[in-house]
Each structure stands twice: as C-alpha cells, then as structure tokens.
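J.: coords please:
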Amino acid sequence: MNKSELIDAMAASAGITKAAAKLALESFLESVEGTLQKGGRVSLVGFGSWSVSKRAAREGRNPQTGKTIKIAAKNVVKFKAGAELEGSVNKK
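T.: Have a look, this model is predicted:
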C-alpha cells in the first residue's frame, strides 16, 4: 500500500473526503517527524512505537575494492511493533 492508497482507505473507513484524509495523514506524519527530530519517542499502544537511536561511527569495507572506509555516526529511526499488531499479522 502506498500513500495514495492509504489516503483512499482512510477516507473510505472514516467516511470523510480524500482531502480531509490526506490532511490528517500529513499532520500525523509531521507530528511524528517533529517529535523524532527532537529526540522524543512516539508510542501508539497496541500498534507500536518509533524512537531514535544513535549509531556510532565505524569502519567498513568497500565491497568492490576491499579498502577500509570510515562510516560516519548518524541517528536512525527504529520501529517496534506492538503486541496487538504482531498478533494480528501472525493469525493463522
């Protein structure tokens, strides 16, 4: 499912216009992004949580040449699925 398909599904499920669904989705994404940029955590009980983790600088290898390269430190976004989401995906 891509973004436009998600907007269509949200609009149909909630009985709202596609424009309203698009605005709601974009507002949600901006809020999550803003919180993560500040180093915060977003948690939706039953669905999952997003957090930011720091990845240290390290050395790696260029697979084509085999030379050692330096990989810079960076922040990465992590998502951990909630129990209800995992349960619904693993139903038989």
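J.: rest of the way, CA atoms for contacts and neighbours
T.: Will do.
J.: what about the helices in the protein?
T.: Using DSSP state H, the helices found in the chain span residues 3-14, 18-37, 83-89.
J.: Can you add distance to Lys54 and give those helices back as CSV?
T.: CSV is the format used below for the helices of the chain (distance: least, C-alpha to C-alpha, whole Å):
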stretch, distance to Lys54
helix 3-14, 28
helix 18-37, 12
helix 83-89, 25
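J.: Proceed likewise with the subsequent sequence, for comparison:
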Amino acid sequence: MADKSLNRTELVAAVASESGQSQAAVNGVVDALFAVVAKNVGEGTKVTIPGWISFEKTHRAARTGRNPQTGEPLEIAASDSVKVGAGSKLKAAVK
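T.: Next comes the predicted model:
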C-alpha cells in the first residue's frame, strides 16, 4: 500500500496552487464534481473521464452465503454497488 496519502484539504490546496485559483473556488468545484458523479451513478449512468477514471453502478444478485462461525447457510440480499476503473493515463502514471 501507499506510504503517503493526500486528504481532501491537501488536494484542494494543491489544485488551487497549480491552477492559480482560490481554495474556496476549488473546494466548490470539487463539491460540484462529486455531487454530479454521485447523482448520475446513482441513476445508473456511467461517468467516464477518458484516460483517467470511470464510475459505474453495478448490481449484485441475491445469493446464499455461510456464517463463518457456525457454518449455517444464510441469505444475502441483492444490492447495488459502484465499480471504479482506472484509465490508461492514470495507469501509466503509476508505472
């Protein structure tokens, strides 16, 4: 795993510094970006930023699982989830 991490505050400060915008303006854009992504993915629309990242709603069917302590079978309900994929530019950046 990564030894370093970049939290939201540090990300906003870095983007503000790189773009010459205020941190308040960048923070508003980040909020708007995630609001739009969440709304669209929640509605079932795939959101893609070509070369960088994609977000897609997925469905998991109901299935039978096992309680690991007792071994008894139990029903796991159907659910929705999110699939996040890295694009080619992001993959190339980590090589």
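J.: picking that back up, looking at the helices of the first structure, which is closest to Val45 of the first structure?
T.: Closest to Val45 of the first structure of these, according to C-alpha to C-alpha: helix 83-89, at 8.6 Å.
J.: Report back the residue of the first structure that's furthest from centre.
T.: What lies farthest from the middle of the first structure is Thr65; by C-alpha atoms, centre = their mean that is 33.6 Å.
J.: contacting residues around the aligned residue in the second structure for it?
T.: Counting by TM-score structural alignment, Thr65 of the first structure corresponds to Thr70 in the second structure. If a contact means C-alpha atoms under 8 Å, 6 or more residues apart in numbering, then Thr70 of the second structure has no contacts.
J.: Same question for Lys89 of the second structure.
T.: Contacts of Lys89 of the second structure (C-alpha under 8 Å, 6+ apart): Gly51, Trp52.
J.: Trace it over to the first structure, please.
T.: Lys89 of the second structure maps onto Glu84 in the first structure, by TM-score structural alignment.
J.: now swap in Val30 of the second structure and tell me
T.: Match for Val30 of the second structure (TM-score structural alignment): Leu25.
J.: Tally up the residues packed near its match, please.
T.: By the measure other C-alpha atoms under 10 Å, the count of residues near Leu25 of the first structure is 16.
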